[in-house]
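Undergrad: whatever this is, show me its structure:
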Amino acid sequence: MQESASLQTKEALDKTIGEFVAEDYRTATVFEKYGVDFCCGGQVTLSATCREKGLDPAAIQREIELVKSEPVTRSQNYAAWELSFLADYIVNTHHAYLNENTGQIAAYAHKIAEVHGAHHPEVIEIATIFDKIAADMVGHLREEEEVLFPMVKRVDAARKTGTPPEAKDRAAIKASLEKLGHEHEEIGDAIHAIRHLAKDYAIPDDVCNTFVVTYQKLKEFEDDLHKHVHLENNILFLKAATL
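TA: Presented below is the predicted three-dimensional model:
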């Protein structure tokens, strides 16, 4: 029994953060608690993460098992979803969020940079970084919606019927995955830079309500981006790469 438990512990230590969250999204709450990146940095093992952050691996594993102790509903079991359904979910949920909120957040960021930049110069840099995120997102979402996702659906449909997928689709999927994965890293680095500049979105004492709302919206944007990129990097992209 003790040997079995030791083997389970070793397997968990060798598992990546992305694998934990892909298997059960509820474990993301544990990693978020300790500031562990589970989307863009999801390919790092639990043991390496604990060493880097100075965390107790046994304690982290206990917290993971605690959040997993309740039965998972299918609505949270993203790894079990069909590829086409997952792609549509990402578009209808996360792409829709970006389309509805990115412009407003950029406007707020520029407003507080104009009003508070003299005493809080970090908000000027935050506005500049967010402008680049917003600009980069336009082409990124178009690539996913018009190129990658339709190709993935075609190849997946062919696989289900036993029809060999077209070679051009397979080659294009590989190229698109590489491009989008690189862009995810750049966007992830940018949003981490914003969090650092904003001191984890702590609100200074001498600011207006718009400043408060802007930091709240930036935190909301980051939270949505983490789940969005996780669903793509750790689930959809990995499955698409095996088609």
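
Undergrad: only C-alpha atoms for contact and neighbour calcs from this point on.
TA: Noted.

Undergrad: identify each buried residue in the top helix by length along the chain, please.
TA: Using DSSP state H to assign secondary structure, the helix with the most residues in the chain is helix 167-197. In terms of neighbour count (16 or more other C-alpha atoms under 10 Å), helix 167-197 has its buried residues at 169-170, 173, 176-177, 180, 184, 187-188, 190-191, 193-195.

Undergrad: looking at the residues you listed, which one is closest to residue 48?
TA: If you rank the buried residues of helix 167-197 by distance to residue 48 using C-alpha to C-alpha, residue 188 comes first, at 19.7 Å.

Undergrad: report the buried residues of the host helix or strand of residue 13.
TA: Under the criterion of DSSP states H and E, residue 13 resides in helix 2-14. Along helix 2-14, the positions that meet the burial threshold by neighbour count (16+ other C-alpha under 10 Å) are 12-13.

Undergrad: distance from that helix to the middle of the chain?
TA: How far helix 2-14 lies from its chain's middle: 28 Å, per C-alpha atoms, centre = their mean, to the nearest Å.

Undergrad: repeat for stretch 108-117
TA: Centre to centre, stretch against its chain (C-alpha atoms, centre = their mean), the figure for stretch 108-117 is 27 Å.

Undergrad: what does stretch 105-121 give?
TA: In terms of C-alpha atoms, centre = their mean, the centre of stretch 105-121 is found 26 Å from the chain centre.

Undergrad: could you pull out the buried residues of it?
TA: Of the residues in stretch 105-121, those with enough neighbours to count as buried (16+ other C-alpha under 10 Å) are 105-106, 108-113, 115-116, 120.

Undergrad: what does it rub up against?
TA: Stretch 105-121 is contacted from outside by 123-124, 126-127, 130-131, 134, 207, 210-211, 214, 217-218, using C-alpha atoms under 8 Å, 6 or more residues apart in numbering.

Undergrad: next, the second sequence, to be compared with the first:
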Amino acid sequence: MMPISLDMTVRTIAADLPGAAELFRRAGINFCCDGHVRLAEAALAAGLLPDSLLGDLQELANAAGRDAPEDTAALIDHILFRYHDTHRAELEWLIPLAQKVERVHGGHDMAPAGLSDTLIALRDELTGHMAREEQVLFPMMRRGGTEMIAHPIQQMRHEHDGAARLLKSVEHVTHSLSLPEGACGSWTALYTGLRKFVDDLVTHMYLENSVLFPRFDAAGRA
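TA: Below is the predicted model:
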């Protein structure tokens, strides 16, 4: 379970806790440009009681990973089929749709300028990252781990940080996935798809960072 405190920044919480980004969006809390703000300050600025917001986030933390398989091999399979395959499939249509929206609505004040480039960078980052997990790290885990497993786990955590920075860019260029009044069907479909993709990727990284990776101790054994 991820511990949440009022001293944490909203940026950190949104990047690490599944569901937090959507909760912040609904509350009107900007966790991208103003992401350095402490949770307590962000709550007050949004007209919310800090303890109430903290309680909502703690409920998310309590639920995070609850439905993930307990068996390590089953959890790996879940990550592969629920997240790896899904990310690949969704980016295949999100990128051209983002390019279309940028091209057609480039003159609009709310246009997501640079979104397609960010998604391409994210696709390239994830392509290599997921391949390294599938070809190196996960097979090591299925065999029970070795003393050499600490390095690839550290590398995967580092790459997760890079992906989180790109997700922050997605939130920035889309104005926290805010649609303008009268947005067309393509723009609406793009942001609907992005909202799912972003939340999925945060959940994916959480399951690895907080559930799967800690199963392997310093000696490399599950």
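
Undergrad: quick check: TM-score for this pair?
TA: Both chains were compared after superposition, and using TM-score structural alignment, normalised by the length of the second structure their TM-score is 0.73; 196 aligned residues with a C-alpha RMSD of 3.5 Å.

Undergrad: so stretch 146-154 of the first structure aligns onto which residues of the second structure?
TA: Counterpart in the second structure of stretch 146-154 of the first structure, with TM-score structural alignment as the criterion, is residues 135-143.

Undergrad: endpoints of the matching stretch, how far apart?
TA: With C-alpha to C-alpha, to the nearest Å as the measure, stretch 135-143 of the second structure spans 13 Å from end to end.

Undergrad: show the end-to-end separation of stretch 11-20 of the second structure, please.
TA: Counting by C-alpha to C-alpha, the length from the leading to the trailing residue of stretch 11-20 of the second structure is 10 Å.

Undergrad: and if you look at stretch 131-149 of the second structure?
TA: First-to-last distance for stretch 131-149 of the second structure - C-alpha to C-alpha - comes to 16 Å.

Undergrad: could I get the buried residues of stretch 105-121 of the first structure as JSON lines with secondary structure and distance to residue 93 of the first structure?
TA: As requested, these are arranged in JSON lines below (DSSP: H, G, I helix; E, B strand; the rest coil; distance: C-alpha to C-alpha, whole Å):
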{"residue": "105", "secondary structure": "helix", "distance to residue 93 of the first structure": "18"}
{"residue": "106", "secondary structure": "helix", "distance to residue 93 of the first structure": "20"}
{"residue": "108", "secondary structure": "helix", "distance to residue 93 of the first structure": "22"}
{"residue": "109", "secondary structure": "helix", "distance to residue 93 of the first structure": "23"}
{"residue": "110", "secondary structure": "helix", "distance to residue 93 of the first structure": "26"}
{"residue": "111", "secondary structure": "helix", "distance to residue 93 of the first structure": "27"}
{"residue": "112", "secondary structure": "helix", "distance to residue 93 of the first structure": "28"}
{"residue": "113", "secondary structure": "helix", "distance to residue 93 of the first structure": "30"}
{"residue": "115", "secondary structure": "helix", "distance to residue 93 of the first structure": "33"}
{"residue": "116", "secondary structure": "helix", "distance to residue 93 of the first structure": "33"}
{"residue": "120", "secondary structure": "coil", "distance to residue 93 of the first structure": "34"}
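
Undergrad: using a markdown table, lay out those together with distance to residue 61 of the first structure.
TA: Formatted as a markdown table, these follow (distance: C-alpha to C-alpha, whole Å):
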| residue | distance to residue 61 of the first structure |
| --- | --- |
| 105 | 37 |
| 106 | 39 |
| 108 | 40 |
| 109 | 39 |
| 110 | 42 |
| 111 | 44 |
| 112 | 41 |
| 113 | 42 |
| 115 | 46 |
| 116 | 43 |
| 120 | 40 |
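
Undergrad: what's residue 162 of the second structure aligned with over in the first structure?
TA: Taking TM-score structural alignment as the criterion, the aligned counterpart of residue 162 of the second structure in the first structure is residue 186.

Undergrad: and its match, how far is that from residue 90 of the first structure?
TA: Plainly put, residue 186 of the first structure is 19 Å away from residue 90 of the first structure if you go by C-alpha to C-alpha.

Undergrad: with residue 208 of the first structure instead?
TA: 34 Å.

Undergrad: for these two, indicate the residue with more neighbours.
TA: residue 90 (20 against 13; other C-alpha atoms under 10 Å).

Undergrad: which helix or which strand is home to the residue nearest to that one when sequence neighbours are not counted?
TA: Take residue 90 of the first structure and drop its neighbours on the chain: the residue closest to it by C-alpha to C-alpha, 6 or more residues apart in numbering is residue 228, 6.9 Å away. Counting by DSSP H and E, the element that carries residue 228 of the first structure is helix 209-230.

Undergrad: equivalent range in the second structure for that helix?
TA: When helix 209-230 of the first structure is aligned against the second structure using TM-score structural alignment, it corresponds to residues 185-206.
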